[in-house]
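> sequence-free structure coming up:
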């Protein structure tokens, strides 16, 4: 039997399943190796001869849940909102509020 029409009826078993690291259907069941990310290897599979593949998986192609807020936080010097000086309020007054909120007794 050749590789043609008669052989296609016998192809009913899946060789690849979902990878737990990259989520693609590239994890080879018999080899126990992902063809996309290289799991279970500790290093992510990446080759410089495939520039397009690197471009598809690089930083900025996903949600960037942490990274997308960094430029704004950097501009404010990584100050948190609870220590913020509100409009019409002096810095000293704001400082006293922070001290009072932290459990230290305050006369003001």
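Good, I have the coordinates. Remember, it's a predicted structure, so these values are computed and weren't measured experimentally.

> From now on I want contacts and neighbour counts done on CA atoms only, so please keep to that.
Noted.

> Which helix runs longest in this protein?
helix 91-101 (DSSP state H).

> From residue 53, how far out is residue 27?
Separation of residue 27 from residue 53 (CA to CA, to the nearest Å): 17 Å.

> returning to that earlier point: in the longest helix of the chain, which residues are buried?
Residues of helix 91-101 classed as buried: residue 94 (neighbour count, 16 or more other CA atoms under 10 Å).

> Measure how buried residue 71 is and give me the count.
Residues within reach of residue 71, counting by other CA atoms under 10 Å, total 11.

> swap in the one 3 residues further on?
Here the count is done by other CA under 10 Å, and residue 74 has 10 residues near it.

> before we go on, here's another structure to hold up against the first:
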């Protein structure tokens, strides 16, 4: 289906937009809610994991060298 007849013309264009003064009216709200304004439980670890190539599992010798040597 089309969006009306061709006689609609400019009626599909936005004729009212925010003025210069109101352009960034939500700037402070974005700042309050953006990434980094909270705890970032997971995201703050991602940079470190990325640097190490997202390794998984415990590092070698993590359980202690003594545990393997004494048994």
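Thanks, I have the structure now. None of the values given here were measured: they were computed from a predicted structure.

> And the TM-score between these chains?
TM-score of the superposed chains, computed with TM-score structural alignment, normalised by the length of structure 2, equals 0.47; 40 aligned residues with a CA RMSD of 2.2 Å.

> which one of residue 27 and residue 53 of structure 1 has more residues nearby?
Using other CA under 10 Å, the more surrounded residue of residue 27 of structure 1 and residue 53 is residue 27, with 25 against 13.

> Apart from its neighbours in sequence, what residue is nearest that one?
residue 34 (3.9 Å; CA to CA, 6 or more residues apart in numbering).

> hang on, isn't that neighbour packed against residue 28?
Yes: counting by CA atoms under 8 Å, residue 34 of structure 1 does reach residue 28; the two are 5.9 Å apart.

> neighbour-wise, which of the two wins?
residue 34 (25 against 16).

> tell me which element residue 50 of structure 2 falls in.
helix 43-51 (DSSP states H and E).

> which helices and strands sit right next to that helix?
For helix 43-51 of structure 2, there is no helix or strand it packs on, judged by 3 or more CA pairs under 8 Å, 6 or more residues apart in numbering; DSSP states H and E.

> burial count for residue 5 of structure 1?
Neighbour count for residue 5 of structure 1, taken as other CA under 10 Å: 8.

> If you could redo that for residue 65 of structure 2, that was the one I meant.
By other CA under 10 Å, neighbour count at residue 65 of structure 2 equals 10.

> how much space is there between it and residue 33 of structure 2?
Using CA to CA, residue 65 of structure 2 is found at 46 Å from residue 33 of structure 2.

> Check residue 48 of structure 2 too.
24 Å.

> In contact with residue 51 of structure 1: list those residues for me.
Under the criterion of CA atoms under 8 Å, 6 or more residues apart in numbering, residue 51 of structure 1 has no neighbours.

> How much space separates it from residue 16 of structure 1?
From residue 51 of structure 1 over to residue 16 of structure 1 the distance is 24 Å, taken as CA to CA.
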